[in-house]
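Fold the following.
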Amino acid sequence: MSIDEQHFKRLLDAYLKGSATSEEKTLLDDFFETYPELHRPSASADPAVREVIWRQLATNLPARAPQGKGRTLLTIGYSVAAALALFAVSWFLVARYSRDSPAPAVAQLRQAVTDRGQKLKIELLDGTQVTLNANSKLEFPEQFEGNVREVYLTGEAYFQVARDTARPFIVHTPVANTRVLGTAFNVRLTPDSSAEVTLVEGKVDVDGVILKPNQQAIARSHGEPVHVRDVDVAAFVDWKDNILRFDNMPLGEAVTMLEDWYGVEITLGDALATCTISATYRKETLKNVLTSISYMLKVTYQQEGNKIVLQGSGCK
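Reported below is the predicted structural model:
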């Protein structure tokens, strides 16, 4: 292409403002088609998806183009980064929009991210309240547009959705989509890549399966049957109130929870793989929890900084 960087930036600004001429739109479309990585039906055929990609690219372009006579968009270093950004965004969109999902509203997505040892409470502009567990990420638009409210979750979060019968609220995960009008529920992606949706009150639709309060849906992938079971919901939502519960849980899974909860790394001795633990801790320190586990399972632990090793003779 012979478009220089400043010209490209002006074209992109005009496109996103809706003032681009048909000739200018054609130039941008020609640029889009330059990259074979983007030649996917869901990325190239859907104008809404393409506009999301343009918006994402616009936010990553430098405020001023690098100077230098004769430079073009395709011959300078940052153009490679721009192409990679386009590929990453297109893959991201293709991977997460299920075939049954409506086209996304064109809006800038914001991110709320927690690391190990962190939790975060968020209130969305529609009044929905979200508690994000450790090691999780929620993506959401600054404002919900159109006839649905859509967010994207990895990790775990507890939702108290503001009721809006005209605009369903949809939580997208790589495994399942949860659709509600207004209710309270928990969504968790498990270590084995399943999705657990636990309903506290109201009603939710998990990939076409309706849950009642005190039920949990377990989904393993889009298109596979969703398993439903009755549960004690407190065991799955107490974490939001800083209550750590292990209900006959394999020690390996409990260790993963402790790592996220306290921001540490725990190595588990091979002999402890068959152990399970049942205990409840309310706002306890890591030291107290480890001391309790040591007593219950007759194990020892050594800690150096944020690294912990649990050793023992095993459980029968």
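
contacts, neighbours, all on C-alpha from now
Fine.

could you say what helices and strands the helix or strand harbouring K9 packs with?
Here K9 sits within helix 5-17, counting by DSSP states H and E. In terms of contact count using 3 or more C-alpha pairs under 8 Å, 6 or more residues apart in numbering; DSSP states H and E, helix 5-17 is assigned the packing partners helix 22-32, helix 47-60.

how about the ones you listed in JSON lines, adding mean neighbour count and distance to Q216?
Below are those laid out as JSON lines (neighbours: other C-alpha atoms under 10 Å; distance: least, C-alpha to C-alpha, whole Å):
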{"stretch": "helix 22-32", "mean neighbour count": "14", "distance to Q216": "43"}
{"stretch": "helix 47-60", "mean neighbour count": "17", "distance to Q216": "33"}
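
Format the ones you listed as a markdown table; extra columns: distance to R179.
Shown next, in a markdown table, are the helices and strands packed on helix 5-17 (distance: least, C-alpha to C-alpha, whole Å):
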| stretch | distance to R179 |
| --- | --- |
| helix 22-32 | 33 |
| helix 47-60 | 21 |
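
I308: which of the ones you listed is closest?
With C-alpha to C-alpha as the criterion, I308 lies closest to helix 47-60 of the helices and strands packed on helix 5-17, at 40.1 Å.

between the closest one and helix 22-32, how big is the angle?
Between helix 47-60 and helix 22-32, the angle comes out at 80 degrees (axes from the mean of the first three to the mean of the last three C-alpha atoms, to 10 degrees).

Work out the gap between whatever helix or strand comes next after helix 47-60 and the centre of the chain.
The C-terminal neighbour of helix 47-60 among helices and strands, as given by DSSP H and E, is helix 77-96. Remark: helix 77-96 is offset 18 Å from the chain centroid, using C-alpha atoms, centre = their mean, to the nearest Å.

one more to put side by side:
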Amino acid sequence: MEQQNIKTILQKYRSGQVLDKEEKTILDNYYLHVANQSHNKLSDDELQINLDQITSNIIREISPRRTRKLRTLWYSSAAAILIIASVSGILYRFQSINTYDTEQQARFEAINAGSDKALLVLANGEQFKLDGNTAIASGQGDILIDGQNLNLSEKGISTASLNTLETPRGGQFKVVLSDGSEVWLNAGSQLRYPTTFTGDSREVELIGEAYFEIKHNPKKPFKVHTKDQHIQVLGTGFNISSYPNSITTTALAHGKVSVSSGASPSPAAMILAPGQQAVSNSGKLLKQNADIDRVTAWKNGLFKFKKSSVQDITAQIERWYDVQFVFRNKTIPTRQITGEIPRKVNLYDIVQILSYFDINCEIEGRTVYLDIKK
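The predicted model follows:
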């Protein structure tokens, strides 16, 4: 691969000529490299720097032993991997991305990503709004919110009564339970838990999605109840996704868990090892391999997709940005995308990426309509 070949492909692309699959792969790797070097808009001259390093990267990417593997990553466009680069860097570099009129762009940009926020509801119905600046902890039979002690006995609440922590669409929150276990709640989720764990087990109820890091206590197993699964652990890290009208999935990051079909334990419980997941589908419990990095990416501030359908991707975006997607073309939901998107970008950055896959977006209020580009 010579530097002049890359320049020729750049000139061909800028002149509007159609590139074949290999040329697209070369071009995408070129822009991906440059996007990782700077977050600022670059001139055409600056885009041609460091060709020696870029050339070596491209040769490695399209070598014979990797060509077949690499090409499987692309669907309808060779640029799926570009999402891995910073969104701000990518958007400057692809003139083929759809340009929205000023009004549409402003509407998209006005919708920001979600943030740390939740609502704590005590057993007596008393409510407390929480945000990223709010510290909440359970201890000595009471709840502390920003250092203020909520004396539950004075409120007539038993410490074994269940509190409800709710994250709205566009919200997420982390809570530390009385035993020191940590729970991260994703958007549109609900966790019911006691202020103090009593008896011979620690039990909580989950609707939605959460990641758990459980303190080891073999004498008091930790149990999670969802609509489709009962999960029992001694000390481990795992992710549960159990939204209404969706399949329930428990993926194990480390340790060991026992998963039963239904909300109560079963003699036919399934034991998971790290890197495995239990999936409830049509009343059956299936064991599968899991991509833990992808499953838990939301906790680390990322959307991470691997041959994910647009239907699944937009479901995640809906919860995080508190919007609704409507498909005007029936082929869009099944399209697949691979890559990563930071969860902190605004909605305009998201639709710009979708535009690269020939998907046009229009927004009215908080409803986004998706159609194939004309």
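
picking up where we left off before, which residues of structure 2 does the helix holding K9 of structure 1 align to?
Under the alignment (TM-score structural alignment), helix 5-17 of structure 1 falls on nothing in structure 2.

Now do the strands in the stretch 201-316 of structure 1.
In the stretch 201-316 of structure 1, the segments counted as strands under DSSP state E, counting those that start in this stretch are 204-206, 209-211, 215-219, 227-230, 243-250, 265-268, 276-282, 299-304, 307-312.

Could you list the buried residues of the fourth one?
To tie it back to what came earlier, the one meant is strand 227-230 of structure 1. V228 (16 or more other C-alpha atoms under 10 Å).

Onto which residues of structure 2 does it map?
Using TM-score structural alignment, the partner range for strand 227-230 of structure 1 is residues 286-289.

average gap between the longest strand along structure 2 and structure 1?
Of all the segments assigned as strand in structure 2 under DSSP state E, the longest by residue count is strand 202-213. In the superposition with structure 1, the average deviation recorded for strand 202-213 of structure 2 is 0.3 Å (mean C-alpha distance after the TM-score superposition for structure 1).

residue range for whichever helix or strand comes after that strand in structure 1?
Tracing the chain past strand 202-213 of structure 2, the next element assigned as helix or strand by DSSP H and E is strand 222-225. On the basis of TM-score structural alignment, strand 222-225 of structure 2 is assigned to residues 169-172 in structure 1.

and that stretch, how far from structure 2 on average?
Here stretch 169-172 of structure 1, set against structure 2 after superposition, deviates by a mean of 0.3 Å using mean C-alpha distance after the TM-score superposition for structure 1.

from the chain's centre, how far out does that stretch sit?
Shown here is stretch 169-172 of structure 1, whose average C-alpha point lies 11 Å from the average C-alpha point of the whole chain (C-alpha atoms, centre = their mean).

Show residues contacting it.
Applying C-alpha atoms under 8 Å, 6 or more residues apart in numbering, the set of residues contacting stretch 169-172 of structure 1 from outside is 96-97, 148-153, 161, 177-182.

top of those residues by neighbour count?
For the contacts of stretch 169-172 of structure 1, neighbours were counted using other C-alpha atoms under 10 Å, and N177 has the most, 26 neighbours in all.

and stretch 299-316 of structure 2, which stretch of structure 1?
Residues 240-257 of structure 1 are where stretch 299-316 of structure 2 aligns, taking TM-score structural alignment as the criterion.

do the same with stretch 131-150 of structure 2
Aligning stretch 131-150 of structure 2 against structure 1 (TM-score structural alignment) gives no matching residues.

which residues sit in contact with N300 of structure 2?
So, once contact is read as C-alpha under 8 Å, 6+ apart, N300 of structure 2 ends up touching nothing.

name the helices or strands packed onto the longest strand of structure 2?
Secondary structure elements in contact with strand 202-213 of structure 2, counted by 3+ C-alpha pairs under 8 Å, 6+ apart, are strand 182-185, strand 189-194, strand 222-225, strand 237-242.

which residues in structure 1 does the second one align to?
On the basis of TM-score structural alignment, strand 189-194 of structure 2 is assigned to residues 136-141 in structure 1.

just how off-centre is the matching stretch within its chain?
Relative to where its chain is centred, stretch 136-141 of structure 1 has its mean C-alpha point 6 Å off (C-alpha atoms, centre = their mean).

List the contacts of that stretch.
Contacts made with stretch 136-141 of structure 1 from outside it, assessed by C-alpha under 8 Å, 6+ apart, are listed as 107-115, 132, 150-157.

Kindly report the same for stretch 272-291 of structure 2.
For stretch 272-291 of structure 2, with C-alpha under 8 Å, 6+ apart as the criterion, the contacting residues are 228-229, 247-261, 270, 292.

mind listing what's buried in that stretch?
If you call a residue buried by 16+ other C-alpha under 10 Å, then stretch 272-291 of structure 2 has these buried ones: 272-280, 285, 287, 290-291.
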